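S.K.: Quick one: sequence plus predicted model below, questions after.
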Amino acid sequence: MTDEELYVDGDSARWAFGTGFTDPLHGVDQSVPEGVDAEGLAACCLALGDDALVSAQRLAEWCTRAPELEEELALANIGLDLLGQARLLYARAGRADGTGRGEDAYAYFRAPEDFRNVRLAELPGGDFAFTVARLLVLSVWRLAVCEALTAAPDPVLSAIAAKSAKELAYHRRYAAEWTVRLGDGTAESAGRVRAAWATLAPWLGELLTDRTAELLGGDPAAVATRTRLELFHVLTDAGLNPSDDLTPLDAPTSSVPGSGRDGEHTSHLAPLLAELQSVARAHPDASW
């Protein structure tokens, strides 16, 4: 199955997301292929879906707050891309784990300790430089994962990954361009992006050692190598020395103990989810 085969709705073919379908995978064969570990598939989809949802919520906080209208729209559109990815991944998880749960159940009716996102995604937004730096890291890393998953033995996940990779390539380019612009700009902008990388540094090891996609073709070592290499090139172009303490590109593990993949989160996730989930929990039987 290719990502094009996920386009449905007869003659008016379009992506199911946004067409009014309750299930974003409407019309797609969602049976788990023989030989694929359904539990591992569900866990992978859930973790990557949580990464996308939490990241999208953080980007939504920039609405009305971005330095320029153009950047506000860009960040909002990136957030919408990630929200769409979360919908698809949650829908796939619900079929793979046998529960049949829809994306709302995963997004709105789980406690913080049930989320499996990397903790970098849940840190407070900070200033624009921090948002750009975090977006760069998550986009580079997530793109490496998704491109690896295009060869996943599950054709639905493979198609979701292929579609996501196209979006993530833009996210990476946007964040890289802003990183270079800030790093090679004024003393103020360079100082802010350096401070952002210093804040990000302790959390990078969680991404570089993540094994979520390993059983489905996402080799952790290959993903980590590519992530390090791409970040090295962007930081060099930005005039930041990637060999100093700004980023632990050679560090095998995070300097912050615990892992969001195990449900261990910072104190920042609970209030983020409380805001995200408030309306759905206040009106659990409502339809939208």
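M.R.: Structure's in. What do you need? Model, not experiment: these values are computed from the prediction.

S.K.: drop to CA atoms for contacts and neighbour counts, all remaining ones
M.R.: Noted.

S.K.: Find the centremost residue of the chain, please.
M.R.: residue 52 (3.4 Å; CA atoms, centre = their mean).

S.K.: Quick check: chain neighbours aside, which residue is closest to that one?
M.R.: Closest residue to residue 52 apart from its sequence neighbours, by CA to CA, 6 or more residues apart in numbering: residue 82 at 5.0 Å.

S.K.: Would you mind pulling up the elements that the helix or strand hosting that neighbour packs against?
M.R.: Using DSSP states H and E, residue 82 sits within helix 69-96. Under the contact criterion of 3 or more CA pairs under 8 Å, 6 or more residues apart in numbering; DSSP states H and E, helix 69-96 touches helix 38-60, helix 103-108, helix 155-183.

S.K.: ok, residues contacting the strand or helix carrying residue 272?
M.R.: Under the criterion of DSSP H and E, residue 272 resides in helix 269-282. For helix 269-282, contacts defined as CA atoms under 8 Å, 6 or more residues apart in numbering pick out 57, 107-109, 112, 122-123, 286.

S.K.: Below is structure B, check it against A:
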Amino acid sequence: MTRDEAFFQFLLRMGDNTLILGHRVSEWCGHAPVLEEDIALANTALDLIGQTQMWLGLAGEVQGEGKSADDLAFLRDAWDFRNVLLVEMPNGDFGRTLMRQFLFDAWHSIMLTRLRDSKDARVAAIAEKAGKEVTYHLERSGDTVIGLGDGTDESHARMQEALDYLWPYVGEMFEGDAVDAEMAEAGIAPDPSGLRADYDALVGRVLAKATLTIPDSRFAHKGGRNGRMHTEHLGHLLTQMQWLQRAYPGATW
């Protein structure tokens, strides 16, 4: 694998994470429990889609085949996506959605902080811009997890159930491979395994305040980052997300 090939795969991973999670969060538009949450979730989705535009736009540039961010978002099949499995998990109830958001935001904030020091100026610039948005995402999702976890008996039970369900998908974010090794050697991105200690500390503080118990297991579902094994949920999501472009190829309005 050449460095440009590895760089392309890394950019797909970053962009696909935000694209798929952005679409998932957007599914709440008009359905959130209160108006304030409806607006907040819609804004989070818009932030993530905006970050996708930057990551996939750069991916198309690095690939050198004349593909735009839209091409990469709407004209790839499920096995070509490189997002972690966590972000393709269905929304479930409001508690599960916010727990998924928090678990991803914690990783995302740490990764973007490291990427600000990337030797590739384009990556550093994207991380700088995205990091400001993700700081807010993390503050909001963390506060909501605390409020619900340390709330009523029902809200606490739902948040613990959400954590138990989603925790096995956390470990994949820290799995390294040849792409990560190449990016670390080039000084473009950190080795993901090196983020775990900071992640555990951050997540542990928040979940302790939420009176939630972290499952005692490091088992990790994986396969999304290299496209070997996505869940069935991704295919259903792409059917909704891509159908217009597939039905009317190249249409503009």
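M.R.: Perfect, I can see it now. All figures in this text were calculated on a predicted structure; none of them were measured in a lab.

S.K.: Determine the number of other residues adjacent to the residue nearest to residue 52 of structure 1.
M.R.: Neighbours of residue 82 of structure 1 under the rule other CA atoms under 10 Å: 26.

S.K.: Residue 60 of structure 1 -> structure 2?
M.R.: Residue pairing (TM-score structural alignment): residue 60 of structure 1 is matched to residue 26 of structure 2.

S.K.: How about the contacts made by that match?
M.R.: 41-42, 45-46.

S.K.: so which of those residues persist in structure 1?
M.R.: On the basis of both residues aligned by TM-score structural alignment, their matches' CA atoms under 8 Å, what survives of the contacts of residue 26 of structure 2 in structure 1 is 41-42, 45.

S.K.: Among those, which one lies nearest to residue 159 of structure 2?
M.R.: Of all these, residue 41 has the smallest distance to residue 159 of structure 2: 17.9 Å, by CA to CA.

S.K.: re the thing from before, give me the buried subset of the kept ones among the contacts of residue 26 of structure 2.
M.R.: Buried by 16 or more other CA atoms under 10 Å: 41-42, 45, out of those.

S.K.: re the thing from before, so the helix holding residue 82 of structure 1 matches what in structure 2?
M.R.: Counting by TM-score structural alignment, helix 69-96 of structure 1 falls onto residues 35-62 of structure 2.

S.K.: returning to that earlier point: could I get the kept ones among the contacts of residue 26 of structure 2 as CSV with distance to residue 12 of structure 2?
M.R.: Output for those, formatted as CSV (distance: CA to CA, whole Å):
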residue, distance to residue 12 of structure 2
41, 24
42, 23
45, 18
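
S.K.: Please point out which parts of the helix holding residue 272 of structure 1 sit buried.
M.R.: Those would be 269, 272-273, 276-277, 280, for helix 269-282 of structure 1 by 16+ other CA under 10 Å.

S.K.: Could you do stretch 133-140 of structure 1 as well?
M.R.: Neighbour-count burial for stretch 133-140 of structure 1 flags 133-140 (criterion: 16+ other CA under 10 Å).

S.K.: That stretch aligns to what range in structure 2?
M.R.: Stretch 133-140 of structure 1 corresponds to residues 99-106 in structure 2, going by TM-score structural alignment.
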